[in-house]
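> pasting the structure only:
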């Protein structure tokens, strides 16, 4: 028996329980650089139990749909921000916490120019670019311990 999850357009309100949608909707908070640049200020809540914020680069292989979802993970000690380094959308899979295990997964497709920040402890799928080159800058916790918990589903979901 197959369980399916329909992909929704990324929306700040629908994603709010899992993290922050970072984009440039509306007017900038401030105009800087002699009027040539709009600053959209302080758009994500970076949250770390200890350690420090670090910037890493990820290069992920593009995936195709439908996608088999058999595992999600979370980072109990820090939030995690994914900043695409190309002009392509990507897939974001999240699940609410249900007593220490992931609940019903949800899937979102970002728009070009959108960045996401997972709240600390949010169950999420692995980095899932839908197009090459799959390059992302990632801001997350650098510190002691593994900061990774995985959950493997007994029966996978299909993301369509």
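Received, thanks. Note that the structure is predicted; figures quoted are calculated from it, not measured.
> CA atoms for contacts and neighbours, from now on please.
Fine.
> show me what the longest strand anywhere in the chain is packed against.
Determined from DSSP state E, the single longest strand within the chain is strand 149-159. Judged by 3 or more C-alpha pairs under 8 Å, 6 or more residues apart in numbering; DSSP states H and E, strand 149-159 is in contact with strand 3-5, strand 67-74.
> among those strands, which is nearest residue 16?
For the helices and strands packed on strand 149-159, proximity to residue 16 was assessed by C-alpha to C-alpha; strand 67-74 is nearest, at 16.3 Å.
> report the buried residues of the closest one.
Along strand 67-74, these residues count as buried under the neighbour rule (16 or more other C-alpha atoms under 10 Å): 67, 69, 71, 72, 73, 74.
> this is the comparison structure:
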């Protein structure tokens, strides 16, 4: 019989460019442009950029896995639905043995119409969490191939994928730290 998971509760914070800066960049126009204005989004991609649409239904507010991408500054646009929550931890050393302190994870509320890029190697939950009854739709900017590391804090095991979704034999790493942990988004105030 397995022992129960230790739960870390994440308070949801409002998002702003300043508080999100350690994790990535909010994509928004410069303040009050007087004419049409192109702003470089800062996308970095080592492979072929891909664009996908994700439909995310409400599926609960608990998770155990984080991922990071080394080949791009992964991007999202919250297209429609209600508010959602993204969970992030700052980038760690690119070494596969380096995973974030689970207490360093932060949760941010994102609204429809918002867009963001994660810095390379920024850790984030695999899903966007939908606290309300309404599903959300997101546009995601990815890379092909998509080298990705996923760590499961319940088991303490990382998988290193040379190309997420197409790698049938990812390399596994056992982490002494990060075992027996579950994250839960605190829905108070959402």
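It's in. These figures come from a predicted structure and were not determined experimentally.
> rewinding a little: nearest to residue 28 of the first structure, out of the helices and strands packed on strand 149-159 of the first structure?
Closest among these, using C-alpha to C-alpha: strand 67-74, at 31.9 Å.
> got a list of what residue 114 of the first structure touches?
21, 22, 23, 24, 83, 89 (C-alpha atoms under 8 Å, 6 or more residues apart in numbering).
> can you tell me which two in those residues are farthest apart?
Maximum distance among the contacts of residue 114 of the first structure (C-alpha to C-alpha): 15.2 Å, for 24 and 89.
> grab the nearest non-local neighbour of the most centrally placed residue in the first structure.
Nearest to the mean C-alpha position of the first structure, by C-alpha atoms, centre = their mean, lies residue 116 at 4.7 Å. Spatial nearest neighbour of residue 116 of the first structure, excluding adjacent residues (C-alpha to C-alpha, 6 or more residues apart in numbering): residue 21 at 4.9 Å.
> ditto for residue 73 of the first structure
Ranked by C-alpha to C-alpha, 6+ apart and with sequence neighbours excluded, the top spatial neighbour of residue 73 of the first structure is residue 150, at 4.3 Å.
> and that neighbour, how many residues sit next to it?
Counted by other C-alpha atoms under 10 Å, the residues lying close to residue 150 of the first structure total 15.
> if we can go back for a sec, could I get the contacts of residue 114 of the first structure in a markdown table, plus columns for secondary structure?
Listed next are the contacts of residue 114 of the first structure as a markdown table, based on DSSP: H, G, I helix; E, B strand; the rest coil:
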| residue | secondary structure |
| --- | --- |
| 21 | strand |
| 22 | strand |
| 23 | coil |
| 24 | coil |
| 83 | strand |
| 89 | coil |
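> between those residues, which is nearest residue 140 of the first structure?
The closest of the contacts of residue 114 of the first structure, once distances to residue 140 of the first structure are taken by C-alpha to C-alpha, is residue 83, at 11.3 Å.
> corresponding residue for the closest one in the second structure?
Aligning on TM-score structural alignment places residue 83 of the first structure opposite residue 77 in the second structure.
> good, wrapping up.
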